[in-house]
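*Asks:* sequence below, structure please.
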Amino acid sequence: MNKQSMTDTIVSAKAARGLTWEAIAKDIDVSPVWLASACLGMNSAPAAIAKKVTDHLSLDDDVTAALVAFPTKVWDQAVPTDPLIYRLYEVVGVYGDTLKEVIQEKFGDGIMSAIDFSMEVDKIEDPKGDRVLLTLNGKFLPYKTW
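*Replies:* This next block holds a predicted model:
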């Protein structure tokens, strides 16, 4: 089973059971952001966690094996058209250079890791309209001189 078939199977099983990433993650004790990423094929899962996911959704061992398999992280290089994903693309387009400048002033010449990394998505209730709080937490990796 490839990652796309795995994703289709997991998303279908999740929908059929009326589950959320948050609920599944709580039941198997992982981050809902990480869980969704692994189930959408962008990360591999340790075997024990993959088994918990597939047991929770009553899925076969081929799905477990696909969850454990190392992904090839490829995504569409075109400008995204989904409104939510486009807004994140827009944030990076508008504020990317600003973030780079501020991060490098604080840390030096380097990058934020997306490997030694965590992310949280929180809802902040506000009478003027609920807010989305994204927390990106990555290790700073300085460029080395040799």
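*Asks:* CA only for contacts and neighbour counts going forward, please
*Replies:* OK.
*Asks:* strands of the protein, start to end?
*Replies:* Using DSSP state E, the strands of the chain run over 110-124, 131-142.
*Asks:* what's the shortest one packed up against?
*Replies:* The contact analysis (3 or more CA pairs under 8 Å, 6 or more residues apart in numbering; DSSP states H and E) places strand 131-142 against strand 110-124.
*Asks:* now the second one, please; I'll put the structures next to each other:
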Amino acid sequence: MSRRDAAALVRTARVRQGLTWAAIAQALDAPLVRTTAALLGQHPMSAEQAETACALLGLEDAVAEALQQQPARSIDPELLQDPTIYRFSEALAVYGPALKELIHEEFGDGIMSAINFKVDIARRAHPDGDRVVVTFDGKFLDYRW
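*Replies:* Predicted coordinates for the structure are as follows:
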């Protein structure tokens, strides 16, 4: 079974079981965003995590096996048709060059790791409507020439 097919089954089973992503992450004792990404095929899961998730969701062993495979990451052009994902890409298109310059100014010549990395999402109340707060927390990796 492909990771994409496994992800589709996970999405359907989550809704069918009436579970939130947070409830699944809690059952796995794992970070919310990383767990959700793993269940959507973007990170490998340990055998124990995959088996626990599939038991919770009522999914077969083939799904657990797919969730343990190392993903081949690429940007699927279909993703950019989703309004939320498009807004993230738009934000990076607008602010990415500025963030790069500011990282270089503050840290020197290097990049932010997306491997030694944490991401979190939160809601912040605001009088004009609630705010979405996304935090990227990546280790700075200096270029070593």
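*Asks:* save the strands of the first structure as a markdown table, and put in distance to Thr64 of the first structure and mean neighbour count too.
*Replies:* Below are the strands of the first structure laid out as a markdown table (distance: least, CA to CA, whole Å; neighbours: other CA atoms under 10 Å):
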| stretch | distance to Thr64 of the first structure | mean neighbour count |
| --- | --- | --- |
| strand 110-124 | 22 | 13 |
| strand 131-142 | 28 | 13 |
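*Asks:* turn these into TSV, columns for distance to Trp21 of the first structure.
*Replies:* Converted to TSV, the strands of the first structure look like this (distance: least, CA to CA, whole Å):
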stretch	distance to Trp21 of the first structure
strand 110-124	12
strand 131-142	16
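*Asks:* out of those strands, flag the one nearest Gly96 of the first structure.
*Replies:* strand 110-124 (12.2 Å; CA to CA).
*Asks:* list the helices and strands that closest one packs on?
*Replies:* Using 3+ CA pairs under 8 Å, 6+ apart: strand 110-124 of the first structure touches helix 32-39, strand 131-142.
*Asks:* mean deviation of it from the second structure?
*Replies:* In the superposition against the second structure, strand 110-124 of the first structure averages 0.6 Å from its aligned positions (mean CA distance after the TM-score superposition for the first structure).
*Asks:* next, the angle from that strand to helix 32-39.
*Replies:* Counting by axes from the mean of the first three to the mean of the last three CA atoms, to 10 degrees, strand 110-124 of the first structure lies at 110 degrees to helix 32-39.
*Asks:* okay, helices next: where are they in the first structure?
*Replies:* In the first structure, the segments counted as helices under DSSP state H are 3-16, 21-28, 32-39, 47-56, 61-68, 83-107.
*Asks:* residues touching Ala142 of the second structure, list them.
*Replies:* Not Ala; residue 142 of the second structure is Asp. 108-111 (CA atoms under 8 Å, 6 or more residues apart in numbering).
*Asks:* turn the residues you listed into TSV, columns for distance to Tyr95 of the second structure.
*Replies:* Output for the contacts of Asp142 of the second structure, formatted as TSV (distance: CA to CA, whole Å):
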residue	distance to Tyr95 of the second structure
Gly108	19
Asp109	18
Gly110	18
Ile111	15
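*Asks:* nearest to Gln68 of the second structure among these?
*Replies:* For the contacts of Asp142 of the second structure, the minimum distance to Gln68 of the second structure (CA to CA) is 28.3 Å, reached by Ile111.
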